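Student: following is a predicted model, sequence given first.
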Amino acid sequence: MKRLPASPLPALALPASARSFTRLALSFVLPALMLAGCGSVFGPSAPPPACPEARVVANLERMTQYRPGEGRDLTDVLFEARIGDLAGECGYDENALEVAITVPIQIARGPANQERVARLEYFVAIQDPQGTVIAKRSFPVEVAFERNQSRALFTDELEQRIPLADLNQGPAYRVLLGFQLSEEQMQDNIRRARR
């Protein structure tokens, strides 16, 4: 997975549902990112296979980071972050599938964050048709809040080339994303989901 230059954006940037990523010929925003295929290696009348599903793993879409110590109330929050709606596209050439994804991360500074910086990490994994993770990479993110800013939108642009012996297998692959969480953060997300 190749990371393109990241762009921290102010909170007043376009909402996730209005952004698109235009690196390849076909581009559109999808809530669950079921991407449509594009390409010409399948002949003029044969449509290319669909693109693989890309989604954020359940319970790994948000995180709350507290300051060190036992406190876990609102005054102890350093920041909260959430992965927004993904945008992306894909294309096929003679022997590979190329996937491009835009990952928006919404970050809110908490009362305990006197440093005015949020540091977090998320991962992207590629799963083959059998469910085996064939590639995984983590990406650190650091966002500095301006003096009058309590919210920020960080956008990452990623590309992955997946060699394929059979191009028709492309739709059976999956792209999985999520935050790298501690066990405590994971349990916190599970509790929130049950409410």
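Tutor: Alright, I've got the coordinates.
Student: okay, CA-based contacts and neighbour counts for the rest of this
Tutor: Fine.
Student: tell me where this structure has helices.
Tutor: In the chain, the helices defined using DSSP state H lie at 183-194.
Student: who's in contact with the residue lying closest to Asp93 once chain neighbours are set aside?
Tutor: Nearest residue to Asp93 in three dimensions, chain neighbours excluded: Val41, at 6.1 Å (Cα to Cα, 6 or more residues apart in numbering). By Cα atoms under 8 Å, 6 or more residues apart in numbering, the residues touching Val41 are 48, 92-94.
Student: also this one, for the comparison:
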Amino acid sequence: MRRAFVVPAALALSLAACGSSKDEYVAYCPEPFTVQDAERLTHFKDGPGRDPRDIAYEAVLTDARSGCKASRRGIDVTLVMRISAVAGPSVSPGTTRVPYFVRVLDASGAVVQGQDFAADFRLSGGSPRGASREELSLFLPHGGNYRIAVGLKPTPEELNYNRRSTGR
């Protein structure tokens, strides 16, 4: 699935004004990093149960990479993420949506752009495994020292479960 988002125009204009010619910038390609506690997600069926029989699916962000092309305007970044999912005993029929996020951070760690997405899977007892390749396009103006944060997006309850199950 291919998606695109752009750093806000005001930021782009202010950062573009920092350089006076195309020869003064050095192109770089920010590598994505996975946010701690956001690389896996265990999702339970609706209701009070939280033992292994109540797991609807488990998902893992298995890889995230970037590729860049520099231009006079800035850097076009192609971000590719791979997400895998496994059906649990309580998987629902139909489409399983695994939420994930992408955040562009500036040098101070402030989020300058971010968006939430979902990877779709068709999981069932007969087809318990799935993999998705998510491709996104970003535009970053020259002059920033950007980092790209990625991860699955657990609910607070799922996050607590993940932390307990991994001993954090």
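Tutor: That came through, no problem. Just so it is clear, the structure is predicted and the values come from calculations on it, not from any experiment.
Student: if we can go back for a sec, need the contacts of Val41 of the first structure in TSV (columns: distance to Thr155 of the first structure and neighbour count).
Tutor: As requested, the contacts of Val41 of the first structure are arranged in TSV below (distance: Cα to Cα, whole Å; neighbours: other Cα atoms under 10 Å):
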residue	distance to Thr155 of the first structure	neighbour count
Pro48	29	20
Tyr92	25	26
Asp93	27	15
Glu94	31	14
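Student: and Val143 of the first structure, how many neighbours?
Tutor: The number of residues packed around Val143 of the first structure, counting by other Cα atoms under 10 Å, is 16.
Student: I meant Phe117 of the second structure, not that one.
Tutor: Residues near Phe117 of the second structure, counting by other Cα under 10 Å: 15.
Student: ok, Pro49 of the first structure next?
Tutor: Number of residues near Pro49 of the first structure (other Cα under 10 Å) recorded here: 19.
Student: how close does it sit to Leu97 of the first structure?
Tutor: For Pro49 of the first structure, the distance to Leu97 of the first structure equals 10 Å [Cα to Cα, to the nearest Å].
Student: before we move on, what about Pro68 of the first structure?
Tutor: In terms of Cα to Cα, Pro68 of the first structure sits 43 Å off from Leu97 of the first structure.
Student: biggest strand in the second structure, by residue count?
Tutor: When the second structure is parsed with DSSP state E, its longest strand is strand 55-70.
Student: which helices and strands does that one pack with?
Tutor: Contact here means 3 or more Cα pairs under 8 Å, 6 or more residues apart in numbering; DSSP states H and E; on that basis strand 55-70 of the second structure packs against strand 32-34, strand 40-44, strand 74-87, strand 147-152.
Student: in the first structure, what range does the first one match?
Tutor: Residue correspondence for strand 32-34 of the second structure in the first structure, counting by TM-score structural alignment: residues 54-56.
Student: by how much does the matching stretch deviate from the second structure on average?
Tutor: Aligned to the second structure and superposed, stretch 54-56 of the first structure gives a mean residue distance of 1.0 Å (mean Cα distance after the TM-score superposition for the first structure).
Student: enumerate the positions of that stretch that are buried.
Tutor: Residues of stretch 54-56 of the first structure classed as buried by neighbour count (16 or more other Cα atoms under 10 Å): 54-56.
Student: hang on, Leu9 of the first structure packs against Phe154?
Tutor: Yes. The criterion here is Cα atoms under 8 Å, and Leu9 of the first structure meets it with Phe154 at 5.6 Å.
Student: compare these two (neighbour count), which wins?
Tutor: Between Leu9 of the first structure and Phe154, Phe154 has the larger neighbour count (other Cα under 10 Å), namely 20 against 17.
Student: ok, that one to Phe139 of the first structure distance?
Tutor: For Phe154 of the first structure, the distance to Phe139 of the first structure - Cα to Cα - is 12 Å.
Student: list the residues that contact the equivalent of Arg133 of the second structure over in the first structure.
Tutor: When the first structure is aligned by TM-score structural alignment, Arg133 of the second structure is paired with Thr155. Counting by Cα under 8 Å, 6+ apart, Thr155 of the first structure touches 6-9, 102-105.
Student: now Thr155 of the first structure: closest residue in space, sequence neighbours ignored.
Tutor: Excluding the flanking residues, the one nearest Thr155 of the first structure by Cα to Cα, 6+ apart is Pro104, at 4.4 Å.
Student: quick revisit: for the match of Arg133 of the second structure, give its distance to Arg72 of the first structure.
Tutor: Counting by Cα to Cα, the gap from Thr155 of the first structure to Arg72 of the first structure is 28 Å.
Student: aligned to Thr96 of the second structure, what sits in the first structure?
Tutor: Correspondence of Thr96 of the second structure to the first structure, assessed by TM-score structural alignment: Ala118.
Student: surely its match is in contact with Glu142?
Tutor: Yes. Using Cα under 8 Å, Ala118 of the first structure makes contact with Glu142 at a distance of 5.6 Å.
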